[in-house]
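Enquirer: After the sequence you'll find the predicted model.
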Amino acid sequence: MIRERLFRTIFAGLLTGLVAALLMTLVMALLRYSLGFASTFEMFGDRFAPLLPVDLFLRLQGILGGYDQMKGLGVGSVIAGQIIVGCTGGALYALVVERDPARRRAPGITRRGILFVALVVGLAWLGTLALLRPVLDTNFRGSPPGPASVMTVLALLFSFVVFGLTLVLVYRAITRSESSDEGASAPAGGRLIGRRAFLAGVAGLGFALVSGELFRRLFDRATFSYDGLTYGGPGLQAITPNDQFYVVTKNVVDPLVERSAWRLGVTGLVDDPKTYTFEQIASMPSVEQETTLSCISNPVGGELMSNAMWKGVPLRDLIEASSPREGVVEVVLHAVDGYTDTFSFEKALDPTTLVAYEMNGEPLPDRHGYPARILVPGLFGEKNVKWVTRIELVDHDAKGFYETQGWGPNFVQPTRSRFDAPDFARPLRAGQTVGLLGIAYGGDRGVSKVEVSTDDGRSWREARIDHQGSKLAWSVWSHDWRPEGPGEYRLVVRATDGEGELQTSEVRRVGSGMGATGLHKVTARVEA
């Protein structure tokens, strides 16, 4: 009888905890979907992903099948963890209540139980705030960091309170025995526990279904359909269309920023901190410049790079308007999605470093940082922070999201070049002229020359540069080649930057953390 009673008590507690955890998850999903509040399932990933060393980070991607799979596993693990912790909390609550002599005066609810729930909710809330403190200013609708932090703190408190209240009320409902003359709770022997447990289970299923629908809608906006988008191949254009521009994002669901809520602050070591609306930024004297972006994870010959015409305000103008103090070493960039990154104060004052708000003559697309992003020519894409909301001047070597993992310390784009056409998977014909096509990129140094070898680097011929671009952008090159006879040919391309420096042939892989280097080589199969 004692063992059976204990079993029924724990079962009732587990069921209650499950219902409460599902409702809490539903509340979090609803706040994320409707108001853009950061959820624990996203913030935990953003908080702890930077702590993964580069080699482990890349190894996990390889094991799981990619970055998207890794992000999905992270979100699912946090949700599963919440439910498991919720069930455990429910079982402990049931044991506390059933071991309290006062339970006979209050069916399914006691003062000791209430104190236990209050303690659990309070500790869970404070513990979560302590763990997630660096990312509490995340808000996917674009609220400024200060208000965003307050809203996140309150949203977490509300979610945990919902869990606690549900725990108390559902447990009371499923254990109260209406047949008892004394009105005592009866988890072990109450004749109605089965029916009430069934109803609680139905309620939990309902919460799960509604949560599932919200997650489905969020999934429809998820980055899985475009994260890792590449651009290149025979159809390459000098200026990449916005919808084909490469994308890499840390988010499962990217921000949808409301321009009216968004602000850009300049803070830190300044005498006159300022906050700008989008309209104020857009009314300032602007510049347009052609600039290429490339991901630090782009392999030799890879297509995680694109080129666009950007319009924006020099970051230097905003910094100087705030009167920076002496001793500034770096700027730390904060984005609405909790992402951070850094670069030198000297680079921030470069006139080509922009707060960009237009891309190829259109407002920035959501996935590219609407309403404004930072553009830092010559540095890898991760430094070109999207959805930027705060620019902080600091006097020390700060570490951003990926820097904390160990990427860097050198983030300067090396000179690179590649073949884009023809399709080397198909055989070529001997004696027929083949139009070779590709791009070359020298960071913010420009490109002065491109050379092609058709004999694995033993001899070189200079290619035509058909689109010179600005010195901040890639160049598009072409070369006519006529293979004389059948066989396999090893083709290689190399570029010289605008300062006369030849592209290095030294092989450095993505896992180095500083970007891949080496020469792009392809094999052409020629048939008679």
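Expert: Structure's in. What do you need?
Enquirer: Only C-alpha atoms from now on, for both contacts and neighbour counts.
Expert: Fine.
Enquirer: helix or strand right after the host helix or strand of N307?
Expert: For N307, the host element (DSSP states H and E) is strand 305-314. Helices and strands here follow DSSP H and E; after strand 305-314, the next one along the chain is helix 315-321.
Enquirer: also this one, for the comparison:
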Amino acid sequence: PSRLAGSARAAAEAARARFRPPPPAVAATPIPPQAQVRVPGMPSFLTPADDFYRIDTALAVPRVDPTTWSLSITGLVDHELTLTFEQLLAEPMTEAHVTLACVSNSVGGDLVGNATWLGVPIRTLLERAGVQHGADMVLSCSVDGFTASTPLEALTDDRASLLAVAMNGEPLPPEHGYPVRMVVPGLYGYVSATKWVEELKVTRFADDRAYWSDRGWSERGPIKTACRLDVPTQGVAVEAGTVELGGTAWAPHRGIAEVQVQIDDGDWQQADLGASANDDCWRQWSLTWEDALPGEHTVTVRAVDGTGQIQTSQRANPAPDGASGWHTVPLRVR
């Protein structure tokens, strides 16, 4: 068995090494240079694959040979479909910049990442299969047995919900779902971002439950508006005088309209926003704190989403549907 596993792993790695992502039929709008805020220490606007967060239920990363992989669309459809990897690659590809977030991310946490994805719009395959009346969910199944319950409307509306084959211009790394994973803007990963996906079962929330739903998490998982302070890093003292603050805010599929910053108990100030790539991406921000005096201070940040809704101050733990609350960071000025 170990020899068989080793040969399967070698075949998967060799196939990935040969794979060249096809050109997109629909290219993403170029990211404006001003999307990257020029405050020293800020994270990259596009998250490198090696730095992109990972939350897996698999004890070992599956190594999937694309020559034996297939995707099945089953359930409440007029015509069940099965596509090989080659057939999937022959479909028109869409490229999209999308921020993904984990429901277990704490306020101010780093279980969030932004990348350029290339893949086949899921809605085109669902249209081909013919979704039947009464369906309201797609249960995606991974080769490792993981399942996610995605609201049907998130896969059939105009958002860039993809069966992705590439990440930041490169083949998906095995850790991020090679050969194929799901990317759905606006939903936490546990209900949408199935890696190593092999089946999409069109069904109903009343009839099927997914891996994390059975463990007490909510069924639909829309990403809550979030904002964090990235610079200065908590625990690092800064010099008195002028202090450059910088951070990141996200409300995927709604966009970020404003970021507001409060120093100690002062008035809320408007931060300067980096350029927007699209409403499915996070947005960086900066603020110059003038005349910072020595001592202990706090910086609190909050965002306003593209619908005009101010991020809630109400604190909530990640379970069952995502953390909320404003990110407040203590800073020592010397």
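Expert: Received the coordinates, thanks. Being a predicted model, the structure only gives us computed values, none of them experimental.
Enquirer: rewinding a little: quick check: which helices or strands does the strand holding N307 of the first structure pack against?
Expert: In this structure, strand 305-314 of the first structure makes packing contacts with helix 278-282, strand 287-294, strand 354-359, judged by 3 or more C-alpha pairs under 8 Å, 6 or more residues apart in numbering; DSSP states H and E.
Enquirer: ok, 7 Å please
Expert: If you count contacts as 3 or more C-alpha pairs under 7 Å, 6 or more residues apart in numbering; DSSP states H and E, strand 305-314 of the first structure packs onto strand 287-294, strand 354-359.
Enquirer: Point out the most buried one among the ones you listed.
Expert: strand 354-359 (a mean of 26; mean count of other C-alpha atoms under 10 Å).
Enquirer: Where does that one end up in the second structure?
Expert: Aligned by TM-score structural alignment, strand 354-359 of the first structure falls on residues 162-167 of the second structure.
Enquirer: Comparing that stretch with the first structure, how large is the average distance?
Expert: In the superposition against the first structure, stretch 162-167 of the second structure averages 1.0 Å from its aligned positions (mean C-alpha distance after the TM-score superposition for the first structure).
Enquirer: before we move on, back to that, nearest approach to V452 of the first structure belongs to which of the helices and strands packed on strand 305-314 of the first structure?
Expert: Minimum separation from V452 of the first structure across those (C-alpha to C-alpha) falls at strand 287-294, 22.2 Å.
Enquirer: in the stretch 101-250 of the second structure, which spans are helices?
Expert: For the stretch 101-250 of the second structure, applying DSSP state H, counting those that start in this stretch gives helices covering 122-129, 152-156.
Enquirer: Hmm, D305 of the second structure is touching A257, no?
Expert: Yes: in this structure, D305 of the second structure is within contact of A257 by C-alpha atoms under 7 Å, at 5.3 Å.
Enquirer: Now for V85 of the first structure, how many residues are close by?
Expert: Residues contacting V85 of the first structure under the criterion other C-alpha atoms under 10 Å number 15.
Enquirer: looking at this, it is in a helix?
Expert: Yes: counting by DSSP: H, G, I helix; E, B strand; the rest coil, one finds V85 of the first structure located in a helix.
Enquirer: With L22 of the first structure as the reference, measure out to it.
Expert: For V85 of the first structure, the distance to L22 of the first structure under the criterion C-alpha to C-alpha, to the nearest Å works out to 11 Å.
Enquirer: again, but for A335 of the first structure
Expert: From A335 of the first structure to L22 of the first structure the distance is 30 Å (C-alpha to C-alpha).
Enquirer: same thing with E290 of the first structure?
Expert: As defined by C-alpha to C-alpha, E290 of the first structure lies at a distance of 49 Å from L22 of the first structure.
Enquirer: cool, and W460 of the first structure?
Expert: The value you get for W460 of the first structure to L22 of the first structure, if C-alpha to C-alpha is used, is 65 Å.
Enquirer: Those two - which one has more neighbours?
Expert: Higher neighbour count among W460 of the first structure and L22: L22, with 27 against 16, using other C-alpha under 10 Å.
Enquirer: Can you show me the strands along the stretch 151-300 of the second structure?
Expert: In chain order, the stretch 151-300 of the second structure shows strands spanning 162-167, 170-171, 181-183, 197-203, 226-231, 241-250, 256-263, 269-270, 272-273, 283-292, 295-305, with DSSP state E, counting those that start in this stretch as the criterion.
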